Each structure stands twice: as C-alpha cells, then as structure tokens.
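**Q** Predicted coordinates and the sequence they were generated for:
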Amino acid sequence: MRSYDFAPLYRATVGFDRIADLMDRVLSADVAQPAYPPYNIEKTDENAYRISIAVAGFAADELSVEVKDGALTVAARKAAEESPRTYLHRGIATRAFERRFALADHVRVSGATHADGMLHIDLVREVPEALKPRRIEIAKGDTVEAKALETIEA
C-alpha cells in the first residue's frame, strides 16, 4: 500500500486542509470497496445531483438517510422475519448496509424518495452570494484621488 506525506502541502497552503484530508482519506482507504448495494451518481442540472441506490427488498421505514459533518450516510436494516422461509434460490440480497458519501462545501440534501426498489437522494449545490462572481466597477483615477484628498482634509 502506498503512503503519501501531505505535510509540505500543509506548510505551503492556507485553507486547503479539507482537500488534503480528502486526498489522504481516499488514498489510505482500503482498495476493496463494498459493491453492495449498487448505486448511480448523476448530474441532473448545473447545480443539482442525484444519487440512486438499488434497495430492492427494503421498505422505506427500514432505510435511513443522514447528513452529518459533511458526509451523507445511507443505511438499511431489515426487520426480522416473523415466519421462517425456505428458499430454493435467494438472489435478492437484503443484508444490512451502510454507505457513506463525502459532500462538497455548499452541497445539501434537498430530498429523498423511495419508489420501485430504488432510493433517490437529490442534492443541490447552493453557492452563497459572497462566493458568486461579481462585476467590479472601475473608477477613473482622478475620482479615487479626489475622494482620498477629501477624506484627508476632513
């Protein structure tokens, strides 16, 4: 397993701690990620995303979606069966799972729906007004100097 030292990045930058932590977490995570349950991540609009997770066999009340500390956690626990069943073939897995997704800054969960064996989680990126690009008016040089002189004389 490879190991990278991000100490030089911390020494030379300010405010990029989260990116370095994310890279460190991705690179240090074990390679064998669980494949269950399968999921899709799609971009539905310029600032909207949807995570679709195949949750066949789970009822809506057996699923939980939680956002905490910039991470989206989806978990499922199957309720105990009241009567034992005898399966000749069991191809639909209903084992418990927990899957985590790291959310970027300003991304929030706008809703979740459960239909036809799929759990759809809608996300939206809301960039604050202070971070949006804005046009700066360019003043003439003499106007700025005149205002500065007025301020000094007053």
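**A** Done, it's in. Numbers count the residues shown, from 1 in each chain.

**Q** For the rest of this, base every contact and every neighbour count on C-alpha atoms.
**A** OK.

**Q** State the number of residues packed around Ile53.
**A** Applying other C-alpha atoms under 10 Å, we find 20 residues neighbouring Ile53.

**Q** With Ala76 instead?
**A** If we define neighbours as other C-alpha under 10 Å, then Ala76 has 20 of them.

**Q** ditto for Ile121
**A** 20.

**Q** for it, what are its contacts?
**A** 50-52, 109-113 (C-alpha atoms under 8 Å, 6 or more residues apart in numbering).

**Q** rerun at 10 Å
**A** Applying C-alpha atoms under 10 Å, 6 or more residues apart in numbering, we find Ile121 in contact with 41, 49-53, 65, 72, 74, 109-114.

**Q** Which residue, neighbours along the chain excluded, lies closest to it?
**A** Ala112 (4.3 Å; C-alpha to C-alpha, 6 or more residues apart in numbering).

**Q** Take this one as well and set it beside the first:
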Amino acid sequence: MRVDFAPLYRSTVGFDRLFNLIDSLGAEQGQPTYPPYNIERTGENDYRISMAVAGFGESDLTIEAKENGLTVKGDKKDDASGKELLYRGIASRAFERRFQLADYVVVKGASLENGLLHIDLVREIPEAMKARQIPIAGGAAKVRQIEAQAA
C-alpha cells in the first residue's frame, strides 16, 4: 500500500523526513529478524535497546551513530580451533541492524552482559527548544517604571 504525500509536500515545510520514514515502513516488511531485540523506555527521556547477541564478543560488534541513525553490526570471526561442530543451535552469522533515532536522541553508552548488548539512549532537548515562561509586562509595571525614571 502506497500513500501519495504530494499534496502534503506542497503545504508543509520540513516534514519530508517524516514522510520518507512513513513511506519506508511498507518496505521493511521483508527485514530480517536476527538478532532479536527489545526497545524499552527506562525514564521520561531515557531509552534502552537490548539485543540478543549470544556468541558474539565485544571485538565482534560495532556500534555506529551517525546523524539520526544507529547501526549495530556483528561479524563473528571464524573459530579455527579445529572443533568439529555436530549441531549449530547458536547462530553466529553476520548481521547489520539499523535504527532510526528521533531528533535530539543520542547514544549514552553500551554494554555487553550475559549475551545481551544494551545500548542506552537519552533525548537531550536543547535549552532553546524547551518551553519557557514569558513574563507579561502590564500597565502597572509601566507606570512604576515611568515614576522611577521621573524621580
């Protein structure tokens, strides 16, 4: 199913990334499901991605944050210890998983424990973008200001 966003492009400014993201949702249906992962909210502005990467060590994993994207790659080096594997139940194939991050979401850190890769994210909204109270200068304030200047 494709939606034509052309009418919206004519009357909006700066939403092209959002429209492209919505448009690409249909294309992601065939996206691989390995490795499995969870995305959880751990606080008001804190998030965590947990990926099951059993068999991968820190040297086999690469995490890259670029613009509004996060890419996690895993490439297991072949174990040349001469083992004869009779059954492979633990997948160790290479993978690449991409995540689209919202504006002002940055990677805070990553850790690998018990076969799970945890990537901590935080939304850091700049001070200039946060809501602020604007004082209202009424007529009484102007009268006091004029009286102070006259004295």
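**A** The structure has been received and is ready for your questions. In this text the structure is predicted, and so the values were computed from the model without any measurement.

**Q** After superposition, what's the TM-score here?
**A** After superposition, the two chains reach a TM-score (TM-score structural alignment, normalised by the length of the second structure) of 0.88; 145 aligned residues with a C-alpha RMSD of 2.0 Å.

**Q** in which helix or strand would I find the residue nearest to Ile121 of the first structure?
**A** strand 107-115 (DSSP states H and E).

**Q** go on, Leu9 of the first structure?
**A** helix 7-12.

**Q** What is the mean deviation of that helix from its aligned residues in the second structure?
**A** Mean deviation of helix 7-12 of the first structure relative to the second structure after superposition (mean C-alpha distance after the TM-score superposition for the first structure): 1.0 Å.

**Q** and Ala79 of the first structure, what pairs with it in the second structure?
**A** Aligned counterpart of Ala79 of the first structure in the second structure: Lys77 (TM-score structural alignment).

**Q** Return the distance of its match relative to Thr33 of the second structure.
**A** Computed as C-alpha to C-alpha, to the nearest Å, the Lys77 of the second structure to Thr33 of the second structure distance reads 21 Å.

**Q** Neighbour count for these two, which is higher?
**A** Set Lys77 of the second structure next to Thr33 and count neighbours by other C-alpha under 10 Å: Lys77 wins out with 13 against 9.

**Q** so what's that one closest to, chain neighbours aside?
**A** Asp60 (7.2 Å).

**Q** For the one you found, list the residues it contacts.
**A** So Asp60 of the second structure contacts 53, 73-77, 94 (C-alpha under 10 Å, 6+ apart).

**Q** mind listing the strands for the first structure?
**A** Using DSSP state E, the strands found in the first structure span residues 39-45, 48-54, 63-68, 71-76, 97-102, 107-115, 118-125.

**Q** and whatever residue of the second structure lines up with Gln33 of the first structure, what does it touch?
**A** Using TM-score structural alignment, the partner of Gln33 of the first structure in the second structure is Gln31. Neighbouring residues of Gln31 of the second structure by C-alpha under 10 Å, 6+ apart: Arg97.

**Q** Also Leu27 of the first structure?
**A** Taking C-alpha under 10 Å, 6+ apart as the test, what Leu27 of the first structure contacts is 1-4, 21.

**Q** Just name the closest of those to Ile152 of the first structure, please.
**A** Set against Ile152 of the first structure, the nearest of the contacts of Leu27 of the first structure by C-alpha to C-alpha is Asp21 (48.1 Å).

**Q** Can you tell me how far the closest one is from Ala148 of the first structure?
**A** Distance, Asp21 of the first structure to Ala148 of the first structure, by C-alpha to C-alpha: 45 Å.

**Q** Over to Ala130 of the first structure?
**A** 27 Å.

**Q** swap in Ala20 of the first structure?
**A** From Ala20 of the first structure to Ala148 of the first structure the distance is 43 Å (C-alpha to C-alpha).

**Q** between those two, who's got more neighbours?
**A** The neighbour comparison of Ala20 of the first structure against Ala148 (other C-alpha under 10 Å) goes to Ala20, with 15 against 11.
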